[in-house]
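**Q** Pasting the sequence and the predicted model now:
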Amino acid sequence: MTDAEAQTTERALTQDGPPLRLWMIDASAYIFRAYHALPPLTRKSDGLPVGAVQGYCNMLWKLLRDMKGEDGPTHLVAIFDHSEKTFRNTLYDQYKAHRPPPPEDLVPQFALVREATAAFGVHCVELPGYEADDLIATYACKARDAGGEAVIVSSDKDLMQLIGGGVVMWDPMKDRVLAEDAVMEKFGVTPDKMVDLQALIGDSVDNVPGAPGIGPKTAAQLLDEYGDLDTLLARAGEIKQPKRRQTLIDFADQIRLSRELVRLTCDAPAPEAIDDFAVRDPDPATLSAFLELMEFRSLARRVGDGKAPAKEGSAFAPKVMSAPVLTPRYAPTAPAVPVEAQPFDHEAYACIQTLEALDAFLARATEAGVVGFDTETDALSATHAGLCGVSLAIGPNDACYIPLTHEHPPLAGAGGLDFGDTPDTREPLTQLDKPTTLARLKTLLENPAVLKVTQNGKYDLAVMARRGIRVSPIEDTMLISYVLEGGLHGHGMDELSRLHLGHDPIPFKQVAGTGKAQKSFKHVELKPATAYAAEDADVTLRLWQILKPRLAEEGLLNVYETLERGMPAVLADMELAGIRVDPNRLQSLSTEFGMRMAELEAQAHQIAGRPFNIGSPRQIGDILFGELDLPGGKKTASGQWETGAATLETLAPTHALPRVLLDWRQLSKLKGTYTDALIQAADPATDRVHTSYQLAAATTGRLASSDPNLQNIPIRTETGRQIRQAFIAAPGHVLISADYSQIELRLLAHIGDIPELKRAFKAGIDIHTATASEMFGVPVDQMDPETRRRAKAINFGIVYGISAFGLANQLSIDQGEAGAYIKIYFERFPGIRAYMDATRAEVRANGFVSTVFGRKIHIPAIHSKSGAERQFGERAAINAPIQGAAADIIRRAMIRMPGALTDAGLSTRMLLQVHDELVFEAPEAEADRAIAVIKRTMESAAEPAVALTVPLVVEARAAANWDEAH
């Protein structure tokens, strides 16, 4: 028992006020009941699904009204299920394996329901690794042990085992108390035998196996006759009915396992003390702001100031014990002075160096309900960085920095070098004990009633996850900005601060130096470190207060909630997992590439007739266009010959040297970027490479990868395949590659409404063969490879706005013939021309285009004074809704995937995302089941938001390495 829990127990027994009466709302059951009880409802301003939220709010308000009175709760809490795997999955990997995922339009409402709960002044609690029922059981036991009473607001049979000894249930829908007699009436056993009864009958919803063929009546009869489950199983041979007798003998172990699955634990680690749940009225301003944000205007009129009058004749009428605690609020409220007008005061920031100061700040942060959060580390890689400290902000200039591992810079010996022989007489820095501080921070950072506002929070989530803290819930100002203004500017904190706050944050170099003199952040003195770090949290919170309301105002909240908000947690887990590489294989490839490069260099010297620096563009230009006098040479503004890849590709068909140079450059890039870099990037302890994903890099929603970049390894070249072979599974595991097949062409067929392409995709006909047949009149069964190749080039080229000049270069034909092909294409598929014309008109009028999921992609070039830039903008606009929709779909799949795998009882992990491909690591024994779940999740990812008129197809394969799996 923690100190807080012990204090709660002591106060419950000794306080002069009313005895402890704890009411616990089974919030997950409330949510699903609200969802299924009402027809679908969307918010008018942006189409966000809110039906379950509205139903939940109505039910919660009714409860708050009904519980007023002298016999009602002194403490009230809503207990939620946590989405992660629980200890029961360890006992039985098929636990809840058949439970379908929640409806898509319900998923974005889960977080809103938590916000609603907080807005009504009700505390929220959840616990990773445990179900809500376990927390309810734990708190019920604590209340009972403290001499108090517990009321479970639910009608779920799984909770009936807790009834008795001061614990009852209340079904709010029927306004009925469920005590021992109600359990006996319904199931024929007393509550203390409910675990045994459920172990026998099993549960198809949770996939608890039970005893086949034994239902509730039979189970009750058996328990009545034999007393309890252990006695029944020990004496099963005495049962007269042969089938029943044999079932109990054959399935005894399964029945005992079922008992462990249905038994609730009273020993879950309670995340908060019962004292924290003291009943309080909602804060009127907070409640009003939330209801206004949700557009629940009728409910807002009924609720008024949030102080519910007691309902006459209610079954429970508790006396409210008001507590001077502010309601947590998620919706930004307008401060007296706009945050953008409040100057930054670095002197107001606090450096937390005592536990008393820490506890005081954390208490205020909990009361506020929304806190800006940032970490400071000693490295850029979240997977290996040391944590220097944490910063928090509650309001403008109300921020702090909590240093944890700062050190004095090393003492310098002669010549400025640290020889380690100079005595260090400096006073130790005053900092809190790291484990103690992290334990206190964990309570805040995992509190579901406190929103953590981050900027590029994926990094901070990964840093804290390595220290056993799962930060949740979060919002991310970088992603909010990305949804609002993707394509218009960058979304880094400094740029957003200048743009929206008119403030230049302290640059890192100001506190840490630059170049060789730059020091680690852990060596920065505490005062400048506090100013720098606390300002980051302050800026982040101010940006959220400005940007978050715009999502609803501009109809983009649904885009943020369904495509962006869940991504940081998903990617943080992927980055932490990493992917294993074979360093010996990489070293062998690096040596092989180096030898081949030397051969190509010698060959280039021989062709040129003299030695030269093969890595020097200037020397290459002089040889190609000066000495060899090859045609088509152009000089750059600096007077140097242009020798880029496009130039060399043009020259390669007519001369050997450009081809050799291209091959050398390709090998040089592969060696430097991959084989050498991957060896350096791999963790020597695990041989795993941890890439870093950028969520707001591409305007279309595509992810980018860096340090190292794993998204540009060539797929079709032999050398690229050799590199992919070096990515391997852990022992006993396989890699699974799951790739969307021609997703952009499928989306073109849907968005452009192209009947011919739709028919081909629905029939499963090769799309390039079908296109060639439509264009050139060649029957499908007589298609030759060259004609198909030309159709393929046009299919993919059209998506990117290819010109006759570009197609001519790609197919090595003259421009006139290429233009004729494009003309025929548009004649055969007029819907594509119509789509392109409509998209050009849309981007010219609005400056942006949208995906079918609502993402806005701004195209600033469309308003350029340069004709060439405007044409580029048009081509980008044509491609953006297609590529953007593909990016949206894979994001939707990634957000759903961890839950889908967990619900299926699988330990398979998602490791990489490479454009339209996801890579997983799975135990060999579950690979086939994992592939089925992965394909189903990816192929249905667009639903129900968009009903595509062409099927999405995913090709998935398992193998020992990435190349074989692809």
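**A** Right, received. Where do you want to start?
**Q** rest of the way, CA atoms for contacts and neighbours
**A** Will do.
**Q** got the residue ranges for the strands in the stretch 801-950 of the chain?
**A** According to DSSP state E, counting those that start in this stretch, the stretch 801-950 of the chain carries its strands in the segments 848-850, 856-858, 909-914, 917-923.
**Q** Which one of these lies nearest to Gln711?
**A** Closest to Gln711 of the strands of the stretch 801-950 of the chain is strand 909-914 (C-alpha to C-alpha; 5.2 Å).
**Q** got the contact list for the closest one?
**A** With C-alpha atoms under 8 Å, 6 or more residues apart in numbering as the test, strand 909-914 has contacts from 574-575, 577-579, 710-711, 898, 918-922.
**Q** Hey, what's the angle from it to strand 917-923? Just curious.
**A** Here strand 909-914 points in a direction 160 degrees away from that of strand 917-923 (axes from the mean of the first three to the mean of the last three C-alpha atoms, to 10 degrees).
**Q** Tally up the residues packed near Thr383, please.
**A** 22 (other C-alpha atoms under 10 Å).
**Q** Report the central residue of the chain.
**A** Closest to where the C-alpha atoms of the chain average out (C-alpha atoms, centre = their mean) is Met567, at 2.6 Å.
**Q** residues contacting that one?
**A** Here Met567 is in contact with Arg891, Met894, Ile895 (criterion: C-alpha under 8 Å, 6+ apart).
**Q** okay, now the one to match up with it:
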Amino acid sequence: MPHLYLVDGSGYIFRAYHRLPPLTNKHGEPVGAVYGYTTMLWKLADEVHAADGPTHMAVILDKSSKTFRNDLYDKYKAQRPPPPEDLVPQFPMIRDATRAFSLPCIETEGLEADDIIACYSKAALAQGWEVTIVSSDKDLMQLIEPGLDMYDTMNNRRLGAEHVAEKFHGVTPAQLGDVLALMGDSVDNVPGVPGVGPKTAAKLILEHGDLESVLAAADGMKKGKLRDNLIEHADMARLSKVLVSLKCDVALPEPLEDLELKGIPDAPLRAFLEHHGFKSLLAKLSAVADAPVAESTVVADMDEDEPCKHDDYETVVDEAALDRWITVAKHQGWIAIDTETTGIDATRADLVGISMALHPNLACYVPIAHGGTDLLAENPVQLDRALVLAKLKPLLEDPSVLKIGHNLKYDMIVLDRAYASTGGVQIAPFDDTIVMSFDLDAGLHGHGMDELAATHLSHSCIAFKDVVGTGKTQRTFNEIDLKAATRYAAEDADVTLRLWRRFKRRLPAEGSTRVYEMVDRPLVPVIAQMEMHGIKVDAAKLSKLSTEFAGQMASLETEIHALAGGPFTIGSPKQLGDVLFEKMGIKGGRKGKSGVYSTDVTELERIAADKDSPGAVIARKVLDWRQLSKLKSTYTDALQAQINPATGRVHTSYSLTGAQTGRLSSTDPNLQNIPIRTEIGRQIRDAFVAEPGNVILAADYSQIELRLAAHMANVPALKAAFANGDDIHSLTAQELFGEVNRDTRGRAKTINFAILYGISRWGLAGRLDVSADEAQAMIDRYFDRFPGISNYIVETTESVRASGFTTTLFGRKTHFPRIRSKIQHERQGAERAAINAPIQGTSADIIKRAMVRMGPALLEAGLPNVRMLLQVHDELVFELPEGDVAAAKPVIERVMATAALPAVTLDVPLGIEIGTGLSWGAAH
């Protein structure tokens, strides 16, 4: 007879977490609950025998904390604290553990694990099966009946009707729900009837039969508190009955037959145990003491993929084929996905098709919008868009299936927009190979798919231009025939999967799991949401600024031509060089390989700094002209064209891999290069505005890199100054110059930041307008007053020379391949960058952690309308209703100030400056 075992996985998880002290695996991840859960599942397998053991088994989990019961009663489980912070990252690993045993891992949105267990129990009993629920939870005891028992693994005993009678004073399992409704549950916040405990509840049910009979008899009871409470709280008792009753009329997420036990394959379990370094369990698996932790056959075979076979890729144009791909993905637990669209702007492009890959060369393309724009053309056979989206959404949101993408942020935005009419889509769980590559190899190479395929797979990807053409003959992807589209699109998914197989095992082996799991991966959907929100821009104000800048540029042009003795094209480096170094005779000009004089910003600043030079004035005016020209073309002109007509907002694109140290970079438009402290920069920021009724809030980390330097270099004087809230630049001025005034404080500020960037004596001399010897004397005094900084620089430089990379406090590596270069300026440039990388990288990690935590914290505080729009260096920009400002400020400040915890405890506080206004500029 079939015998179904249903494991209450949620109960297992918390038992596992509390039974063991905090443990970490060889990658530094918390795994106490994972290890405990794995051993408990293994123990269960050992204890069930062939005679009474299962033929079918599944682990049932809670998908989320919100269920239909919260809709009925908003206080349900409201008092439960959130799970411990070190347990949260273990939830996905526990699902991995379940899959490693090749057991179904079932969870359903809107239902608790108990409800799913009830559904499977009723279905199995109806077919004449036996059922055992592996749990000792009192709510599940309602299900006990002939053919169904419970197994308490903690006490190694079977629980039947007699146990219910013993525990609840004589009631049957069928009456238990009425007892629970009367007595309530303080843990789950089920109200019940005040003053009614288990004994009284059981007595009332045994006397009257059921809950409704008890409530009906209340009027005739002896006067007293019990009678009054039953009458007054009758409705709460009825609500409590609904809350404690298990829902058992929902369709099964997976058929009963699919839960059949077919043995535990060795390879996936071994790979899981090896990944976490669970040596004792590996020894148990191998039945050999001290079994070596070697890569499994599955992992070892990853480097032996066959070349991409484009002709093997499938074009999915019928429903049965699509169902087949989805079924296999659900069974194996992972799938690579990619989207094809009509453009590169994710907030505007239309979805054309979706590609998927399950294994190397097992890839497909699902077209949904091919056919072009010619009304007379015959569209190819393809599945209905709505059908494809409806079938894929459960897979994309299935917590038991890992979705793998490359630059998945783009696909998240495209797909969320495609699902806009049905409430969007939340793709989870996921891995992003572009982020994995960056966390492994930042500084070594680029992270685009083509470069990674060539670097790691020795594969040359089909070029996009070879598919769509170039110039006047270029077509959009929806106009491409399905065969060519399939070869290109399916290859993307196939290559993504192959890269993931390599990167996934490298992350723990190279110590990059921590920054990937705790900093970068959780940020991907946050950035996607920010890009979709965008920010409103005042087009009229930008147009006015463009006109003003054009006028100022024309005036400067007239002045420059007068100084040069005639007109020339200021924007031409060749013409400008000839004017400065040939016509005006300025000394020190240097020509490049092309024979053209250099007129870059460094050269112009050199000329402008020489007050005696005849070119000083013209160089300063050219610098001013260039700044206006750049701001006009990049911002005041371009931003008007970049306003999305569908949203009326500008949507910048953030890259998690664009800055070597881990900082986010911004493009289309780049909002991180707007001058911060100049009047012109402020005017541009004034054009970024809030919607009517809303305000802009800007929250900025104050001197975060100096604070991190004080901590990382262990500088007592600086740590004490930050702890006391002192002016750090005034402190430095006093230490270096013996007095504090406007001049010495300004110089100290320059030195404070310049030292952290490994500036040379020549560089500092140029910034402070002093001789190189004077600059060196200041550097020497600085190191003498703050020796920790000097030690940090020496130790960091020596470390990166030895290892080739620097590391942040969160484990982010930045590689410096030129640190051993024989070319002096390359080597010195790498050294300067390496000095700052751990500090700037740690700063980036902290603000990223703040961004990830911000949304949940605001929701928890009842502030769902506060939206994070921009991240610019050390600043976060929000838009929110004016009435939410007072409540939002402390939440935002707290999240930012505590973002490093608990992974890193700093010796200095993180200061946050917050301002609000109708525009971004006014918020400063």
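**A** That came in fine, so what should we check first? For clarity, every value in this text was computed on a predicted model and none was experimentally measured.
**Q** TM-score of the superposition?
**A** Here the TM-score for the pair of chains, by TM-score structural alignment, normalised by the length of structure 2, is 0.87; 901 aligned residues with a C-alpha RMSD of 3.9 Å.
**Q** Name the nearest of the contacts of strand 909-914 of structure 1 relative to Ala845 of structure 1.
**A** Gln711 (34.4 Å).
**Q** What's the match for that closest one in structure 2?
**A** Matched to structure 2 by TM-score structural alignment, Gln711 of structure 1 sits across from Gln672.
**Q** Quick check: the residue lying closest to its match once chain neighbours are set aside vs Ile676 of structure 2, distance?
**A** Of all residues not flanking Gln672 of structure 2 in the chain, Val872 sits nearest, at 5.5 Å (C-alpha to C-alpha, 6 or more residues apart in numbering). Plainly put, Val872 of structure 2 is 10 Å away from Ile676 of structure 2 if you go by C-alpha to C-alpha, to the nearest Å.
**Q** Look at the two and report which has more neighbours.
**A** More neighbours surround Val872 than the other of Val872 of structure 2 and Ile676, with 17 against 14 (other C-alpha under 10 Å).
**Q** What residues in structure 1 pair up with stretch 803-811 of structure 2?
**A** Using TM-score structural alignment, the residues of structure 1 aligned to stretch 803-811 of structure 2 are 846-854.
**Q** Identify the residues contacting the matching stretch?
**A** Against stretch 846-854 of structure 1 from outside (C-alpha under 8 Å, 6+ apart): 556, 559, 751, 839, 842-843, 856-860, 862-863, 877, 880-882, 884-885, 888, 945-946.
**Q** With distance to Arg789 of structure 1 and neighbour count added, can I get the contacts of Met567 of structure 1 in JSON lines?
**A** Below are the contacts of Met567 of structure 1 laid out as JSON lines (distance: C-alpha to C-alpha, whole Å; neighbours: other C-alpha atoms under 10 Å):
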{"residue": "Arg891", "distance to Arg789 of structure 1": "31", "neighbour count": "25"}
{"residue": "Met894", "distance to Arg789 of structure 1": "33", "neighbour count": "24"}
{"residue": "Ile895", "distance to Arg789 of structure 1": "36", "neighbour count": "21"}
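**Q** Now intersect the residues you listed with the helices, please.
**A** Arg891, Met894, Ile895 (DSSP state H).
**Q** Arg788 of structure 1 is nearest to which of the strands of the stretch 801-950 of structure 1?
**A** Between the strands of the stretch 801-950 of structure 1, strand 917-923 lies closest to Arg788 of structure 1; by C-alpha to C-alpha that is 24.6 Å.
**Q** Run through the neighbouring helices and strands of that closest one.
**A** Using 3 or more C-alpha pairs under 8 Å, 6 or more residues apart in numbering; DSSP states H and E as the contact test, the elements touching strand 917-923 of structure 1 are strand 733-740, strand 909-914.
**Q** any chance of these in TSV, plus distance to Ile152 of structure 1?
**A** Converted to TSV, these look like this (distance: least, C-alpha to C-alpha, whole Å):
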stretch	distance to Ile152 of structure 1
strand 733-740	44
strand 909-914	36
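**Q** Packed most tightly, which of those would that be?
**A** Greatest average neighbour count among these goes to strand 733-740 (a mean of 25), per mean count of other C-alpha atoms under 10 Å.
**Q** ok, average deviation of it from structure 2?
**A** Following the fit onto structure 2, the mean deviation recorded for strand 733-740 of structure 1 is 3.2 Å by mean C-alpha distance after the TM-score superposition for structure 1.
**Q** which strands and helices sit next to that strand?
**A** When contacts are defined as 3+ C-alpha pairs under 8 Å, 6+ apart, strand 733-740 of structure 1 sits against strand 917-923, helix 927-939, strand 954-959, helix 962-965.
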